[in-house]
Structure formats: structure tokens, C-alpha cells
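> sequence and predicted structure below; questions after.
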Amino acid sequence: MTESLNHLLAELHAERQRTWAPEALKVNIDQRQRLVDEARPETFIKPGDTLKPFELLKVEGGSLTLDELVSDGPAVLVFFRFAGCPACNIAVPYYERNLQPALRERGVPLLAVSPQVPDRLKAIKDTHHLTLQVASDRDNALARRLGILYSFDEASRQAALAKGPGIGAITGTGTWELPQPTVVVIGRDHRVQFAQVSPDWLVRSEAQPIIDAVDAALEAERLQVRHA
């Protein structure tokens, strides 16, 4: 049976229902529901869009540009919130297990992207011994262009501050903004071949539709070469 990311995330929520105080659980559920209710899909990145050049910061040091990512064909970007996010510590390793091997076979890079500053973001790669690349989207610059940012609502801010520093201190960005979980497949021509945005961060893209989108992008490129 194929491993399901959304089943794993549902188990996380069920554990919270068993162990969290009702008021804390309500803040979490209400924030996620608000993001679903207020989502404006027309503003999200979508297939057919063409991306302008961008640069991301690799957690090991150095940068990675759009041209470098797609120099040999399609690339896959997975946006997540930050290294300490419990759901992200389920989702990113899931993609390592279920998506990275298939993409490696196809010669397609997989890049996990967060606004968290590189020296803090590196923790998720080290903790899970990831072979996929992890990079920082400085100041949420790319996520903002993709239309996938959200900001903590007031109840979530107060709940976070009651437990410690705000999210801006944790990520190093100094803001309450985070990307909604998003997967984007980008072709060699910088055009978006697949895009899926998940306003509820406990609902995320499964691996197989991403693999299918990559295969379609590779086939389209083969046809272009054949008819060139």
C-alpha cells in the first residue's frame, strides 16, 4: 500500500485532539479553517504561468538560481513553513522517501523551500538526513510572487507569544508571514507545469500526482526536441 502523506497528517491532528488543551486545539483549527475560507485561488501560482528569475540560498552556503535549477529539465519546489514545524517534519521526510527516489531516477531536482534563515533551516536537513536540497527564500520574496503567503491571525499570535518568541524570531525573518504548503513543477522554459497550494497546512500534496506532472513535463520536452 502506498504511503499517504495526508493519512500521516491526519494522525498528527488526532494525536493533538487527544493531548492538547481544548483552547489550544481550537486556535489551531480556527486558523487553518480561516485560511481555507479566505483563500483566493485566483491569486495563487498556477500552471501556465511563467516564472521570472529568482535566487534561493542553499542551507550549506551559496545560492541557487532558477536557471541553475532547470538547466537540465524540470525541477520540483516544495514550500514548507520552517524547520521546527511539526507537520513539516512529517511532510518533508515523506517527500524524501516517496518523491525524491523517483525524481532522482528521472534526473529532476527536488528542492524544499522555507523563508527561515539558512543557519536555522539546516536543522531539518540534518535531523532527517535529507538528500533532497533545502533552501531559504529570503524575506519570502519568491513565495510573495507566487501568492502563497499567509499571516498569523491574532489568536495564533497571542498563543505563540504565550509559549515563547513569535514566529519571526524563530524563522529569523522578523515577520508573522509564512508560505502555505505548495508544490510547483517548473519546466526548462520557466513555465509552471503543475502547482498545488494547500491553505490548510495539515492537507498537502501526495507524491504520485507530482511524479505524474513531472513525467508529463518530461514528455512535453521530448516532443519539443523531436519537432524542433
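In hand now; what should we look at?

> going forward, measure contacts between C-alpha atoms and count neighbours the same way
OK.

> strands of this structure, start to end?
Taking DSSP state E as the test, the strands found in the chain are 55-58, 63-65, 75-79, 110-114, 133-136, 149-151, 177-179, 182-186, 192-197.

> out of the ones you listed, the one nearest Glu42 is which?
Between Glu42 and the strands of the chain, the shortest separation by CA to CA is 11.2 Å, and it involves strand 192-197.

> take a look at this one as well, against the first:
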Amino acid sequence: MTVTQERRVTGAEFARLVERNALHQRMVTAGDRLPIEPLVEVDLGPIHLDRLLRTGPVVLLFIRHAGSSACGAALTAYRTGLAPSLAARDAHLVAVSPQAPRRLAALKHRYDFDFLVASDPRHRLIDALNIGFAAPGADIQLGTRRNVLPFAAAIVADRAGVVRFADVRPDWSTPIAPDRIVAALA
């Protein structure tokens, strides 16, 4: 994989990978507790999920990196189709990537996102949710000396830190409908 290429996993390959490795038994599901791992917001610095949960539910959208056009397109669509509904419900929207904060900041500033864009540079949250996969060569794009990328995922946790919704997909080519995410907040 070169720096400009992105590892693609088809739906069928994803299903085989999940089945072969029994990933579905380990991936985050509704009813799980949201792991409280530190993240680094690209403009604000360290953020703590437990502190965000004190003021409202949290919606986490896992993306690969700033150079991914599919991830950028999905987040752009969520900015208009999801973020206003979440704000009306006092919910926090956080895009999460294992990319180094300084590189990930380019994505937030390019699209002028008004929601949190955070780095999980040691992929601790990604690992705790079991939504990562090895992608040899990704360390170059991520700038973290690590080769783990997350599957495309949307996770909703209520104020008590209980996961109410988890949708994990091979990539962002078919985004998760905003109304499904909002419905999980009810």
C-alpha cells in the first residue's frame, strides 16, 4: 500500500473477516459500557469522554484519516444531516481517527467542521471497542508509527456511558443513516 492508496475491504470480505476471526463476538454492541479512553481533539488538546458524558450523550464516528475522501464526504454529510439534530439534544458529536492530531487537523480545518475531531493516536479506544484492523503501511499516512485503522463505525452512548447503538461497517462507502443515529438518543 502506498501513501496515497487506501486499503479497501468489500462487504463480502468484511463479512468473511468478521466470521473467520469471530470479530462480531468481540466488537462493541448495544448494552456495552463505553470505554473511557483519552483522546486528543485537534484544536483543544486532551478531551475526556467521561467529562463529555456529564453534559450529554456522545456520538462517536470512527474514520481512517484526513486523506480519505470517503471519510471526508461522510463527515461533510453528517455536518448538515446529523450535527444539528444532535445539538438540539445536547449530544456531542466526535469524529475519531488514529491519525496524529496535527495531520488530522487538516481535515477539520479544510471542511470547517464545528464538531469535535479527535485523535486516538495509540488506538486505545479503537482497541477497547474491537473495531480496528491491521493495515501495513498505514503508519506513513497516520504519522504515529502504528498500523491500525478503524472500520467505519458510529457509536452512541447515553449519559450513563452505556452504548445504545453501534454500527460497524467495512468503510464509509455506504454511510450510516443519520436518523438511525438520532433514534438511538431517544
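Great, that's in hand. These numbers come from a predicted model, not from an experiment.

> what's the TM between chain one and chain two?
After superposition, the two chains reach a TM-score (TM-score structural alignment, normalised by the length of structure 2) of 0.88; 177 aligned residues with a CA RMSD of 1.8 Å.

> centroid residue for structure 1?
By CA atoms, centre = their mean, structure 1 has its centre lying nearest to Phe79, at 1.7 Å.

> quick one, what contacts that one?
Shown in contact with Phe79 of structure 1 (CA atoms under 8 Å, 6 or more residues apart in numbering): 112-114, 179-183.

> how does it look with 7 Å?
Residues touching Phe79 of structure 1, when contacts are defined by CA atoms under 7 Å, 6 or more residues apart in numbering, comprise 112-114, 179, 181-183.

> and if you look at Pro175 of structure 2?
Pro175 of structure 2 makes contact with Ala74 under the criterion CA under 7 Å, 6+ apart.

> what lines up with it in structure 1?
Residue mapping for Pro175 of structure 2 onto structure 1 gives Arg204, with TM-score structural alignment as the criterion.

> for Ala77 of structure 2, same thing?
So Ala77 of structure 2 corresponds to Tyr94, using TM-score structural alignment.

> can you list the buried residues in stretch 135-149 of structure 1?
Neighbour-count burial for stretch 135-149 of structure 1 flags 135-140, 142-144, 146-149 (criterion: 16 or more other CA atoms under 10 Å).

> farthest pair in those residues?
Ala135 and Gly147 (18.7 Å).

> compared with structure 1, how much does the longest helix along structure 2 deviate?
Under DSSP state H, the helix in structure 2 containing the largest number of residues is helix 69-81. Comparison of helix 69-81 of structure 2 with structure 1 after fitting gives an average deviation of 0.8 Å (mean CA distance after the TM-score superposition for structure 1).

> which residues sit against that helix?
Where contact means CA under 7 Å, 6+ apart, the residues beyond helix 69-81 of structure 2 that reach it are 63-64, 172-173, 175, 178.

> just to revisit the earlier point, of the contacts of Phe79 of structure 1, which is the nearest to Val197 of structure 1?
When the contacts of Phe79 of structure 1 are compared for distance to Val197 of structure 1, the smallest value, 4.4 Å, is given by Thr182; criterion: CA to CA.

> could you export the contacts of helix 69-81 of structure 2 as TSV, including distance to Ile36 of structure 2?
Putting the contacts of helix 69-81 of structure 2 into TSV (distance: CA to CA, whole Å) gives the following:
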residue	distance to Ile36 of structure 2
Ile63	19
Arg64	20
Trp172	25
Ser173	28
Pro175	25
Pro178	24
